[in-house]
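S.K.: Structure for the following, please:
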Amino acid sequence: MLKLNSRAGVSQILRVAIVGGALMLAAGCETVGDTTAGPQTAQAQMDNVQLTLYEAAREAEASNKYEMAAGVYGRLFERRPDDPTILSAFVRNMRYSGRAPEIVDYVQAKTPHMLTDPGVKFEYAKALLAAGRKAEAVVALNESLAILPNDWQVYSALGIAYDSMGRFDEAIAVYTAALNRSPNNVVVMNNMAMSLAMSGKLADAIAVLERAAGINRSNAHVRQNLALLYAINGDVERARALTAMDLDVSDVETNLSFYRRFEGLNQ
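M.R.: Next up is the predicted model:
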């Protein structure tokens, strides 16, 4: 079996994987924590035109039409410029549609006063992270924690930010805090496992991800990350078996050709 005794070797491989989406960022909610005006309150205050736009935006987002949803939420926010629920949704869908840098600049220029709202602050922090502004994202996420100290999603996002900066011990600490608030959360367990692997603790990482796969047997993302860790550990056959559960034959072979690059590494 392949043995990776170099922390740097594992970390280098997994950094490549993470660029491809090995970590999982929890989907944003319309409200986060104890915001003062939730969606139902916002809807009750809308006129017919605003309500029509709101329902159209929600439907577009639910259908993964994020560009469309962002556009509609943006128009709705022009009509409701003091509504943090709408701004949060606008920021979220701009991030989903790959326009994080644009929406970060928008918030900073047009709505900095709205960052006192917990939901807006958290969505803005995630947009900073998606825009590659890692240090700023860490600051914003820690500020979000001060407002939402019991929200596991904030801890998980902060862990991703720390991982992206190579601050693995800090990442593992906040993932642990997230699991204390949301036990057996597969999203958090996935991210903790990848962080452990990047820090060189491959056996611990596999153990965490095996538990996560057992908790949610339908999560293909977790299975494929586990396959990656098996391959890094030299167990290509177990990696093949997991990969085959979600991919067709040609994709399995493509993945296995990638896994075989680990053979002989650090030997």
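S.K.: When you work out contacts or count neighbours from here on, use the C-alpha atoms and nothing else.
M.R.: Will do.
S.K.: do you know how far residue 56 is from residue 94?
M.R.: Noted for residue 56: a distance of 16 Å to residue 94, by Cα to Cα, to the nearest Å.
S.K.: what about those two, which has more around it?
M.R.: Comparing residue 56 with residue 94 by neighbour count (other Cα atoms under 10 Å), the higher total belongs to residue 94, at 25 against 16.
S.K.: Might one say that the more buried one is in contact with residue 70?
M.R.: Yes. Judged on Cα atoms under 8 Å, residue 94 makes contact with residue 70 at a distance of 5.4 Å.
S.K.: Could you name every residue contacting both of those two?
M.R.: Residues touching both residue 94 and residue 70 by Cα atoms under 8 Å, 6 or more residues apart in numbering: none at all.
S.K.: this one as well, want them side by side:
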Amino acid sequence: MRRTCFAGLLLAASLALGACQNKSASLDGADPMTTGSTSPPSLKETAKLGKSWQNDPKNLRLGLAYASRLKKLGQSDQQLQVLATLIQYHPENPTLLATYGRELAQAGQPDRAQPALAKAIAQGSSDWKVYSAMGSTLDQQAKYGEARDYYQRALKLAPDNAAVLNNLGMSYALEGNLKQAEKTLREASDLPAGKSEPRLRQNLALVVGLQGRFEEARQIASADLPPDQVDANMAYLQKMLAQPNTWQQLTEKPAG
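M.R.: Model prediction:
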């Protein structure tokens, strides 16, 4: 699937950075459900925890812990089912609403994510990740102007946040304003957090390449990817831009 790496990146632009590397990868920061451990959870312990929660489905602590383990195991559908059940018992819990909304947004379900995130925001959430996730849901619905309003609100809560700036830049890219997208992504890349984030550089390479500056895009991408993958990405971009009425229209769309 190497040749579709950049295409997948743009389609998931503001939600999952570097979708070609990991479809759930994000720069939005640590999830409130996760623990500090990066090792995969035990299947046996996860099953045991799940049984305990099923015997007490109202238990928010158990449910969130179980959902967290399911996520780490890559069982996103089951994770969302657990969170949906918890929402039925705790429909006003702001942390749960925020977590559920963010996970739905990452799963590409903006119609379901938006009400949960809106409710968390209405309750006065001060978590920048909630506003960034709301922006992602709106980008997925092609409501780019509204999405950027939420990214700006996230930046007020977390100034110079590389993750939010990435999402903002890719929102511009989705709308076709590639010059502003590049400017925003370069701003994010110059931040300390951005310098250590290869997925952000790949987004920048994508936006530069979409403007036809393939050699410059190649140099940016080469900082993190092997030569054969860079070549494949550049070839895909060139082929994509050569097709009339598709990406060519995107690059020629006026800013506004």
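S.K.: burial measure for the counterpart of residue 143 of structure 2 in structure 1, as a count.
M.R.: Under the alignment (TM-score structural alignment), residue 143 of structure 2 maps onto residue 167 of structure 1. Here the count is done by other Cα under 10 Å, and residue 167 of structure 1 has 16 residues near it.
S.K.: which position in structure 1 aligns with residue 127 of structure 2?
M.R.: Aligning on TM-score structural alignment places residue 127 of structure 2 opposite residue 151 in structure 1.
S.K.: And its match, how close does it get to residue 180 of structure 1?
M.R.: 10 Å.
S.K.: And for residue 57 of structure 1?
M.R.: Distance from residue 57 of structure 1 to residue 180 of structure 1, by Cα to Cα: 34 Å.
S.K.: More neighbours: those two, which one.
M.R.: More crowded of residue 57 of structure 1 and residue 180, by other Cα under 10 Å: residue 57, with 28 against 13.
S.K.: Which secondary structure element is home to the more buried one?
M.R.: In this structure, residue 57 of structure 1 sits in helix 48-62 according to DSSP states H and E.
S.K.: Could you list the buried residues of that helix?
M.R.: Under the neighbour-count criterion of 16 or more other Cα atoms under 10 Å, helix 48-62 of structure 1 has 50-51, 53-54, 56-58, 60-61 buried.
S.K.: Please apply the same query to stretch 142-155 of structure 1.
M.R.: Buried-residue list, stretch 142-155 of structure 1, by 16+ other Cα under 10 Å: 142-145, 147-155.
S.K.: Please convert these to a markdown table, extending it with secondary structure and distance to residue 190 of structure 1.
M.R.: Listed next are these as a markdown table, based on DSSP: H, G, I helix; E, B strand; the rest coil; distance: Cα to Cα, whole Å:
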| residue | secondary structure | distance to residue 190 of structure 1 |
| --- | --- | --- |
| 142 | helix | 21 |
| 143 | helix | 24 |
| 144 | helix | 22 |
| 145 | helix | 21 |
| 147 | helix | 25 |
| 148 | coil | 22 |
| 149 | coil | 21 |
| 150 | coil | 20 |
| 151 | coil | 17 |
| 152 | helix | 14 |
| 153 | helix | 13 |
| 154 | helix | 15 |
| 155 | helix | 14 |
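S.K.: Just after the biggest helix by length in structure 2, pick out the following helix or strand.
M.R.: When structure 2 is parsed with DSSP state H, its longest helix is helix 227-242. Per DSSP H and E, the first helix or strand lying C-terminal to helix 227-242 of structure 2 is helix 247-252.
S.K.: mind checking what residue 139 of structure 1 lines up with in structure 2?
M.R.: Per TM-score structural alignment, residue 139 of structure 1 is aligned with residue 115.
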